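Undergrad: I'd like to go over a predicted model; first the sequence, then the structure.
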Amino acid sequence: MRIEMKGIETLHRVLDKLSDVQQRQVPFATAKALNSLAERIRMGERAVMRQRFDRPTGYTMDSMYIRYASKSKQYAEVKIKDSAYKAAPAANWLNTEIVGGPRRQKRSEKALSIAGLGSYWTPGPGAVMDGFGNVGRGFVVKMLSALKAFGEQGYMANRSKSQRSQRKARNFDIFIGTPNGEAMGVWQRVAMGHGTALKPLMWIQNDAPAYRIRFPFDKIAGNTFNAHAPAEFERALREAMATARP
């Protein structure tokens, strides 16, 4: 989201009344006001994220950054990180919340597709969730490994050769299918009494899950800007004039 002072009628009325000395301070005051507004916008976006998302992670909450304005660059930007080192960038999932529609595949789902086991999955009643309400990463790796979705090399690399690890792998008896006419998913056979029962871990589908708009990023930014831009500019201009050289 790019923010600049163009088109604000109340600001033009202020500018028309400034002296030549005051006019020289306008670029500095504009940059100062834009940066304050950018901070307000980021704070407002984070507040909405806390309200609309279920236990958002620190990684998600810290995904917005500011490109600050200066005297020579009379605009500021509030953006969402679209790159990351050894992790999926937050833009991958936040963009779907911003514009709605089908979401992108996750890394684990791409591995699932490569193995020909499905395209998308969502948690079932037996999924192991982390403290943020997401499917636990270790649980996903364990499922993909058990399903050999990493290929034989990755499958073996994610398992220790110890007897204890091999025993745990045998006990994690899972498969993909539609047992007894149930929905397509990842199912686990679990011991129950003298027999076994089936527990759904993940549901699988080929069509991308569709999302409604929950995080109207541009609207939040626009409302914050319109509400505070005139006051922020006037305050910044007063501060600039107080330190201006005659």
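TA: Done, it's in. For clarity, every value in this text was computed on a predicted model and none was experimentally measured. Numbers count the residues shown, from 1 in each chain.

Undergrad: could you use CA atoms for every contact and neighbour count after this?
TA: Will do.

Undergrad: distance of R55 from F132?
TA: According to C-alpha to C-alpha, to the nearest Å, R55 stands 5 Å off from F132.

Undergrad: putting a second one here so we can go through both:
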Amino acid sequence: MISIKVDTRATMSALSNATRQIPYAISKGINDIAVGLQKHERGVMESVLDKPTKYTLNSLFVAKGSKANPTATVGLKDVPKHSTHYLEPMVKGGRRHKKGNEVAFGNRWLTPSYAAAELGLIDQYGNFKRSVLQQLLSYFSAAERSSGYSANSTNATRAKLAKMKRTYWDSKTGKMKTVTKKQLIKDPTRGYKTIGGKQFFISMGRGSGGSGNQHLAAGIWQKSGVHGVDVKPVLMQAKAPTYSKRFDFYGEAQRFVNKHGAAIMSAAVAQALKTAR
């Protein structure tokens, strides 16, 4: 958060003949500087951050000053009460706090897998889709721990997502075919158990499990196909991410005020003199 103050002694002198406009000129100049700074910082974010979302670009607020208190503030919106803003590691460097979904999934650091884009799970900004993330939280009955409301999947919902069926190899066509209801009535065990949609499961990491024979890396996986043999990673457990300082929020603010502050204040003074009565 940045509080903007400017040396107003020259301004006071210029306004000696229009004393009633002094508070207005000062507060307007300060507020115009703050609005200009907000726009400048947005431009900096666009250039130094990787595909910033609209939410990120609009994450700065301006609290304007008044004639009685000519101090304007430019800061980050929605700072959590018991944590730090998600952009703070970009401003100061270092580690970020775990996200709500990471806490819900066993307090682990998570990152999208190499297959996430192939599976259509990544949005235009390169982030994991929020809708899919909510689906995963619901699937593993972790939604309440993450978002504070009940949105957990039922067995029926999971079954609908899996689209279970039985298939068999048709040697005439050289393709896998679905066992019909009539065929299942005659022989319920015909064909192979097949996941027509998808199922999700969690791996605790290589060597884990009751028999210690888990060969998949720790994370959330998706399976489909005959006996669920088509397995692909979705979200992988990772080491705590460490960020380098990329967004020089405070330095950019100082440079902007040094470069443009006087001109903006002078323009406010000129308008005050013009409108003086």
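TA: Here it is on my side, so go on. Predicted model only: the values in this text are computed from it and were never measured.

Undergrad: let me see the TM-score of these two.
TA: Comparison of the two superposed chains (TM-score structural alignment, normalised by the length of the first structure) gives a TM-score of 0.78, and 228 aligned residues with a C-alpha RMSD of 3.2 Å.

Undergrad: which residue packs closest to the aligned partner of P216 of the first structure in the second structure, ignoring adjacent ones?
TA: In the second structure, the residue matched to P216 of the first structure (TM-score structural alignment) is D248. Leaving aside its sequence neighbours, D248 of the second structure sits nearest to V91 (C-alpha to C-alpha, 6 or more residues apart in numbering; 5.7 Å).

Undergrad: tell me the secondary structure of that neighbour, please.
TA: helix (DSSP: H, G, I helix; E, B strand; the rest coil).

Undergrad: residue contacts, it?
TA: V91 of the second structure makes contact with 245-249 under the criterion C-alpha atoms under 8 Å, 6 or more residues apart in numbering.

Undergrad: among those residues, which ones are in helices?
TA: Among the contacts of V91 of the second structure, DSSP state H puts F249 in helices.

Undergrad: out of the contacts of V91 of the second structure, which is nearest to A25 of the second structure?
TA: F249 (26.8 Å; C-alpha to C-alpha).

Undergrad: is it fair to say V62 of the second structure lies in a strand?
TA: Yes: under three-state DSSP, V62 of the second structure sits within a strand.

Undergrad: nearest residue to it in space, please, no chain neighbours.
TA: Nearest to V62 of the second structure is V74, by C-alpha to C-alpha, 6+ apart, at 4.7 Å.

Undergrad: alignment lookup: that neighbour to the first structure.
TA: In the first structure, V74 of the second structure lands on V78 (TM-score structural alignment).

Undergrad: would you agree its match is in contact with R46?
TA: No: look at V78 of the first structure against R46 with C-alpha atoms under 8 Å: they stay out of range, at 11.8 Å.

Undergrad: residue ranges of the helices in the first structure, please?
TA: With DSSP H as the criterion, the first structure has helices spanning 9-16, 20-24, 26-52, 58-61, 91-99, 107-114, 137-146, 151-157, 163-171, 217-242.

Undergrad: got these as a markdown table, with distance to A197 of the first structure columns?
TA: Output for the helices of the first structure, formatted as a markdown table (distance: least, C-alpha to C-alpha, whole Å):
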| stretch | distance to A197 of the first structure |
| --- | --- |
| helix 9-16 | 69 |
| helix 20-24 | 78 |
| helix 26-52 | 37 |
| helix 58-61 | 37 |
| helix 91-99 | 35 |
| helix 107-114 | 24 |
| helix 137-146 | 18 |
| helix 151-157 | 26 |
| helix 163-171 | 13 |
| helix 217-242 | 45 |
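
Undergrad: just those: most buried one?
TA: helix 26-52 (a mean of 20; mean count of other C-alpha atoms under 10 Å).

Undergrad: of all the helices of the first structure, which lies closest to G195 of the first structure?
TA: When the helices of the first structure are compared (using C-alpha to C-alpha), the closest one is helix 163-171, at 14.0 Å.

Undergrad: hmm, M5 of the first structure is touching T30, no?
TA: Yes: M5 of the first structure is within contact range of T30, at 7.4 Å (criterion: C-alpha under 8 Å).

Undergrad: excluding chain neighbours, what is closest to the counterpart of M61 of the first structure in the second structure?
TA: With TM-score structural alignment as the criterion, M61 of the first structure lines up with L57 in the second structure. In space, and not counting its chain neighbours, L57 of the second structure is closest to R42: 5.7 Å by C-alpha to C-alpha, 6+ apart.

Undergrad: alignment lookup: the one you found to the first structure.
TA: Superposed on the first structure with TM-score structural alignment, R42 of the second structure falls opposite R46.

Undergrad: what's the single longest strand in the first structure?
TA: Longest strand in the first structure by number of residues (criterion: DSSP state E): strand 195-205.

Undergrad: contacts for that strand, please.
TA: So strand 195-205 of the first structure is in contact with 118-127, 183-191, going by C-alpha under 8 Å, 6+ apart.

Undergrad: also stretch 92-111 of the second structure?
TA: By C-alpha under 8 Å, 6+ apart, stretch 92-111 of the second structure touches 83-84, 86, 88-89, 133, 137, 142-143, 145-147, 219, 235-246.

Undergrad: stretch 52-64 of the second structure now?
TA: With contact meaning C-alpha under 8 Å, 6+ apart, stretch 52-64 of the second structure is reached by 31, 34-35, 38, 42, 45-46, 71-78, 125.

Undergrad: at 6 Å instead, please
TA: Stretch 52-64 of the second structure has contacts (C-alpha atoms under 6 Å, 6 or more residues apart in numbering) with 31, 42, 72-77.

Undergrad: go on, stretch 248-264 of the second structure?
TA: V91.

Undergrad: ok, 10 Å please
TA: Stretch 248-264 of the second structure is contacted from outside by 1-8, 11, 28-34, 36-38, 40-42, 44-45, 48, 74-75, 88, 90-92, 268-270, using C-alpha atoms under 10 Å, 6 or more residues apart in numbering.

Undergrad: kindly report the same for stretch 133-141 of the second structure.
TA: By C-alpha under 10 Å, 6+ apart, stretch 133-141 of the second structure touches 101-102, 104-105, 121, 129-132, 142-147, 150-155, 157-158, 161, 199-202, 220, 234-235.
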